[in-house]
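Chemist: predicted coordinates and the sequence they were generated for:
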Amino acid sequence: MGDLQCLQDFIRCLDEQSLPRILQICSGVYFQGSVYELSGSEVCLSTGDLVKVIGLNALSVFCEEIATGNSFELSAEYSGQFTLIAEDLPYNTIEEIVGLCPIGVDACGSFSFKSRNKLNVENFTVPAEEPLTLILIEVAEDGTRQARCQLTGQNMVSAEILLPLSLKGEFYECECDRGYSLQEIMTSARLKTRRFRSTHAKNIGGPIIFSPVYEIKAIMHMRKDIVKFPSTLEVDVQDVTEQFEDLVFITPLSIAEVASQPQESFPTMAEILEGPGGNAFFKCNWIQELYKDRHLVLHGLGHTQMVLASTPKGRKEKKYFLISQGYSGRMRRKAREFVSVYELYLASCQCPGLKVSVTRHCEAVEEEGIPALSVGDQLEVLDRTVNSPGTQSIQNLICKRTTEVDDEDDEDEEDDSEELSLPLFMAGHFMEKLTDNKKYNLKDLINKSLPIDIKVVTRDKELETDPLVGLTSLKLEETFLETVVLISLPNKPDWCFELPVRWLQMSLCFTSEPLPWPDSGSPKLYVETVTEVTENFYHEYHKATNKVEEPPPRPPKRKPSTTAVPKKSSKSKSGLPKKGSKVTEQLENLSLGKAKVRRAPAPPLPDDDDDNSMEPPPILPRKSISISDSITQPNTYVRGPIMANSARRTSDSEHDYETVDETFKNTHDSIMHY
């Protein structure tokens, strides 16, 4: 049983490699039955309670200057360096140095010491005050332990010497120039209790000691979930690990920790301590059953090959699935559609000798090297080349085009074929040519080159509902190996589902409940081999596997046209083309099928000196129109009274319109409308 210590002092000297440790609450501010809310959960620390510390998380570090008593706080990620201050107290034996040196035996090469007196070891003499650097600990043939030390003499000549750990003397630690990071100091139980000096002594001052603040991760004896509380609580504790070594604590396990258990631990019962809150990866039915306090049957664990599949884009929402290798549905291959030559190239890399049929006409563009394609052309992908027209490199896909002969009489004539060079940036519409109508199972398709398009034609009879049946098309994209835990619910122990370890964050604990089936043996298991996942899972998977698709190549920039661009015609100050220019000649040659009539020049502007310049122009008398004129020349622009205003606006137009048929004339035609 350990000594009574303040919680903060105990954690400061605790070696994390020794976890877990069992502590007993003895006394302090937290009296019997007190309840406190820490880190969002209620924690009750009563006198006599047992707490099992299972982890530490550094939050910050309080630093105190020994000389002035000033204190300040540093972040746990502080990147500054500190040098160790040598202790003034002497060591009496070499064994004491090995046990109390601030660095472990595996890395004690930086610890140096010196002897106050001269040392005589066998036939070798070590002068007084000569620095010795501890290298490692060795075991002699007779079983005695010895310290191998390095001695650096004059002219930097070094030698190694073996000192027995029982060697007595007066030894002192030497000053060391090595710098330690705050992270190194906090993770070493021996360094945490030492004094240091900052390498930036001007900013901080003299010797300082560190008091780290941790978030303690622990489990209570009579509590299922994990509790977290800071190490600064003013409570006294006692280490009782050896006394209560056989005490059973509820041990929370993550899914990854469950998957690391031996196979002999299964099947067993478990209880969910913390469910996968905020799930963003799964859309299946069993995800709703994973909530806190839910009991589960753990059948075992394994490594399952899975296929990532997706439906094509369309009017319906795109779906994504994880299909386990145990899926027994039958499926047929479906011809893939490609909308660019670049997609043809990607598919041909996975499936050499790819054959497609052109489903839409494509016009030739000579400037960009695009050939003409017709509906029905048969293309076989041969190779990829790089052409260099000019300064820009263009990648092309070499295909063989075959045109079938429709003449049935000429049976001996072979199909015409030619090689085409299709730029990868070229758009098009192609359909894959398939020669078989065979039904495949998933294992057969996995062995082929992926991706491929399929359609499920026969459901998996072992599934209650097969979500893949009824889908018009499904693309099998790629396969991967996933570690899974096989789980079922107690009310339906034979219907199981696979939990992918990488994609679920939840906490479980094993329980001693009996298995929900007779002792004669476990029932036959039916496994849900299809798991619907979200689009977020799809993208996160590709991020985790670093599979980022490269964008298709862009078409080259169009070369400037070789035809001369006509220069802008010069204009006069008034903004009109000058007389004699080409534009003027073209305007003069325009006509509407009539003789050319030159417009009369505009009248000159009145002089400013003219007295009558401010008078309005004279009003001309209205032209008289007789009734006979209106009868002989009817208004052909008016179809009825409703069009009267329109006819008045267009009465001066020179356009010819069809005359109104005699049957549609009425009395309104003989009336002039204004």
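Modeler: Yep, that arrived. Since we're looking at a predicted model, the values are computed, not measured.

Chemist: from here on, just use CA atoms for contacts and neighbour counts.
Modeler: Fine.

Chemist: ok, and for stretch 430-445, which residues are buried?
Modeler: 430, 431, 432, 433, 440, 441, 442, 445 (16 or more other Cα atoms under 10 Å).

Chemist: let me see the ranges of the helices in the chain.
Modeler: For the chain, the helices defined by DSSP state H occupy 7-12, 94-100, 182-186, 201-204, 255-259, 341-350, 442-446, 535-544, 582-589, 627-632, 644-649.

Chemist: quick one, what contacts the residue lying closest to residue 423 once chain neighbours are set aside?
Modeler: Using Cα to Cα, 6 or more residues apart in numbering and skipping the chain neighbours, the partner closest in space to residue 423 is residue 396 (4.2 Å). Taking Cα atoms under 8 Å, 6 or more residues apart in numbering, we find residue 396 in contact with 384, 385, 386, 387, 421, 422, 423, 424.

Chemist: about what we covered before: the buried residues of stretch 430-445 in strands, which ones?
Modeler: Secondary structure from DSSP state E places 430, 431, 432, 440 of these in strands.

Chemist: tell me the one among those residues nearest to residue 229.
Modeler: Nearest to residue 229 among these is residue 440, at 57.3 Å by Cα to Cα.

Chemist: okay, now residue 418: neighbour count?
Modeler: 10 (other Cα atoms under 10 Å).

Chemist: this is the other structure I want to compare:
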Amino acid sequence: MEDLENVVSLQDFITTVAKSSMPRILKIVSGVYLQSSVYDIKGSECCLSTGDLVKIVDKELQSVSCVDVETGRSLELTPNFTGVFKPVVDDRVYDTIEKLKSVLSSGDSTESFWFASHSDFVVGDHMISKRQPIKCVSISASSQASYAKCCTKEGSKCISLKIPISTEGEFYECDSNKLYSLEEVLQSPALLRHSLKCSSIGNGSYSLSPVYETSTIMQMRKDIVKMPSSLEVDVIDITSQCGHINFIRPLSLSEASKCEDQFPIVAEILESVESNHLLKNELFSALQPGQQIVIYKKVHSRKVLVSATKGRNSRFFFIHDVYQGKFRQRPREFMTVYDLCTKLVSGAQLNVVVTQDCESVEDCFPSLCVGDHLKVLHQTKMCVPVQFCSQQIDVLVCTKDTEDEEDKPEEIMLPLCLEGRFVEEVTDNKRYTINNIIQKFKLPCEVKVVSKDPSLATDPLASFASLRLEELVEEPVLLVSFLDNPSACFELPLKWVQISLFLTEKPVPETKELTRFLHVEELTESLYYSLRKELPSNELPPPRPPKREAKPQVDSPSTIQQESPTSVKLKESPPIPPSRNIPCQSYEVHRVSKILAACTVQNRNTYSPLPHIVTTHEDSDSEADYELVV
């Protein structure tokens, strides 16, 4: 049962509590509704249910409402208001000093105030006359009674008195004639309960009501809630009984990773999102609400993205750097000369066999046949004739074995755009760990598992004839374990696994050695393609072939005759020498093309005579003969 005498409105509590005494833990007693109060605070719904606990950590003055006591007219004062206030003296009479003190002071902290009595009364050896002003400085308490430390004047002397607060009489408040600034009034709950006068506002009596914005910590909320003190809820201060309570603050994995100074630490899962669409791992299905884990540290995980095909089905994996299986290199397959060029590694030798005929479209480059053995040397540039000029293109210098083994290999140059099929000749039978492959070979590469990981009951990689190691993936992860098995660690990727948790104060169990038991993880197809989109790719499309020389298009003589503005007839050509075995039609086309070529380099005036052509003019009905000058 709450002490109903201590229940106050949130507004009154925030007004009277000092910032120096924060934080304060409050319990919601009642609100607008009987059970709960729901508010929309700056676009965020905030529910204050009966029984909820909140922690007020700070307050900031937003405005001050000033209301005329007689007319009810109100205005708003800014926090930097410069006017001064004088308390209006209350004419009520109190039968004990204790009751007077409860009105003129606030709680345990007593502010100085002036009072007098309507009748004489005796304090020890002193007679206090009626209407004599007395200043109450403070209240002191002992095991026997509580006293008001006061001072007054006897003639010209100032004497100090200790008056029991239970002293009976007719006591009333006196006017001290002291002026207060707005800040002083707001810091004194007793003055806020007074009516005040202020010449800067008007001649009336005013009551002041400040509105604060509080910084509040609530259960199950990530951020501090900015809450106005004007919310219509009643609260009770339970700081003295529940000051040790820690409020649960949900954190994502990314937010938890920023608390490295607290690691290792025990955390409890509040909410989890199903991860089966990303990782085919039963381990993540155990990350359910209520599950407790130990977060050891934040590390950068190094793993290789792998694709494998069996029949028509493709599967995708992560191979971690702790994988203990052994690999052997398999021959790679290249579809263009450009692919060969991109796989060149300084100091490494690349030998391939042609498995598909490759016919070059340019006369300056050789064609390749099935079975040709090539040794890739280096990349260089070569000038090739393109349209009336030369163009530099990238080529790959190789040596091709000849049919006669005694002859030296032939050095050839292949354009990067040449398509075909080349299979690598592999003579390396060494066994490599996953770390050796990352250091020695350039990814992507083809490998096969020749020795299973002995720590795995079933190695899923050993069933594939070929594995394609595609990319090295490095990403931040949290190294964690379940609380009931603290030595068996696994990785939680900050980006792909979405759970919310909170950090507890439970002790971390002692472990001699941490073991990472996740060596291979199978990925879903959706996660694989999401990774492929984000990973940087160094593979560019192969270059285009050089522009081929454009052959001039020649129209037939009949076409020329139809399109000429004047009816033109070619003169009969001389007989072709027997030694030149060229068809007559080809000879005519050759003559016409020479005429057209000559016309293009001259002025295109229609009335100018054609160069090197003799023209004979006859009647308009006759046909014009044209003859080339030999």
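Modeler: Yep, it's here. Nothing here was measured: the structure is a model prediction, and the numbers come from that model.

Chemist: so after superposing, what's the score?
Modeler: TM-score of the superposed chains, computed with TM-score structural alignment, normalised by the length of structure 2, equals 0.52; 405 aligned residues with a Cα RMSD of 5.2 Å.

Chemist: what is the nearest of the contacts of residue 396 of structure 1 to residue 570 of structure 1?
Modeler: For these, the minimum distance to residue 570 of structure 1 (Cα to Cα) is 44.0 Å, reached by residue 423.

Chemist: Provide a list of residues in contact with the closest one.
Modeler: Contacts of residue 423 of structure 1 (Cα under 8 Å, 6+ apart): 341, 369, 370, 394, 395, 396, 397.

Chemist: narrow these to those in strands?
Modeler: In strands, defined here by DSSP E, the members of the contacts of residue 423 of structure 1 are 394, 395, 396, 397.

Chemist: about what we covered before: which of the contacts of residue 396 of structure 1 line up with contacts in structure 2?
Modeler: By both residues aligned by TM-score structural alignment, their matches' Cα atoms under 8 Å, the contacts of residue 396 of structure 1 still in contact after alignment to structure 2 are 384, 385, 386, 387, 423, 424.

Chemist: just the buried residues of the residues you listed.
Modeler: 384, 423, 424.

Chemist: could you find the counterpart of the first one in structure 2?
Modeler: Meaning residue 384 of structure 1. Using TM-score structural alignment, the equivalent of residue 384 of structure 1 in structure 2 is residue 379.

Chemist: what about the nearest residue to its match once chain neighbours are set aside, how many residues close to it?
Modeler: Nearest non-adjacent residue to residue 379 of structure 2, counting by Cα to Cα, 6+ apart: residue 396, 4.5 Å away. When neighbours are counted by other Cα under 10 Å, residue 396 of structure 2 registers 20.

Chemist: wait, residue 396 of structure 2 sits on residue 416?
Modeler: Yes - under the criterion of Cα atoms under 8 Å, residue 396 of structure 2 makes contact with residue 416 at 6.6 Å.

Chemist: any shared contact partners between those two?
Modeler: Common neighbours of residue 396 of structure 2 and residue 416 (Cα under 8 Å, 6+ apart) are 337, 341.

Chemist: how about the residue nearest to residue 423 of structure 1, what's its match in structure 2?
Modeler: So, by TM-score structural alignment, residue 396 of structure 1 is matched to residue 394.

Chemist: still on that earlier bit, of all pairs in the kept ones among the contacts of residue 396 of structure 1, which one is the farthest apart?
Modeler: That would be 387 and 424, which, of these, are the farthest apart (Cα to Cα) at 11.5 Å.

Chemist: okay, and the common contacts of those two?
Modeler: Shared contacts of residue 387 of structure 1 and residue 424, counting by Cα under 8 Å, 6+ apart, come down to 394, 395, 396.

Chemist: excluding its backbone neighbours, what's nearest the aligned partner of residue 542 of structure 2 in structure 1?
Modeler: Here residue 542 of structure 2 is matched to residue 552 in structure 1, going by TM-score structural alignment. Of all residues not flanking residue 552 of structure 1 in the chain, residue 342 sits nearest, at 6.3 Å (Cα to Cα, 6+ apart).

Chemist: try residue 377 of structure 1
Modeler: Nearest non-adjacent residue to residue 377 of structure 1 (Cα to Cα, 6+ apart): residue 358, at 5.3 Å.

Chemist: and for the one you found, the neighbour number?
Modeler: Residue 358 of structure 1: 19 neighbours (other Cα under 10 Å).

Chemist: need the counterpart of it in structure 2.
Modeler: Using TM-score structural alignment, residue 358 of structure 1 lines up with residue 354 in structure 2.

Chemist: okay but that match is in contact with residue 425, surely?
Modeler: No - assessed by Cα under 8 Å, residue 354 of structure 2 is found out of contact with residue 425, at 10.4 Å.

Chemist: count of neighbours near residue 220 of structure 1?
Modeler: The burial count for residue 220 of structure 1: 21, using other Cα under 10 Å.

Chemist: contacting residues for it?
Modeler: Contacts of residue 220 of structure 1 (Cα under 8 Å, 6+ apart): 49, 50, 51, 52, 226, 227, 249.

Chemist: from residue 236 of structure 1, how far off is it?
Modeler: Taking Cα to Cα, to the nearest Å as the measure, residue 220 of structure 1 falls 16 Å from residue 236 of structure 1.

Chemist: ditto for residue 204 of structure 1
Modeler: Using Cα to Cα, we find residue 204 of structure 1 at a distance of 32 Å from residue 236 of structure 1.

Chemist: repeat for residue 469 of structure 1
Modeler: In terms of Cα to Cα, residue 469 of structure 1 sits 64 Å off from residue 236 of structure 1.
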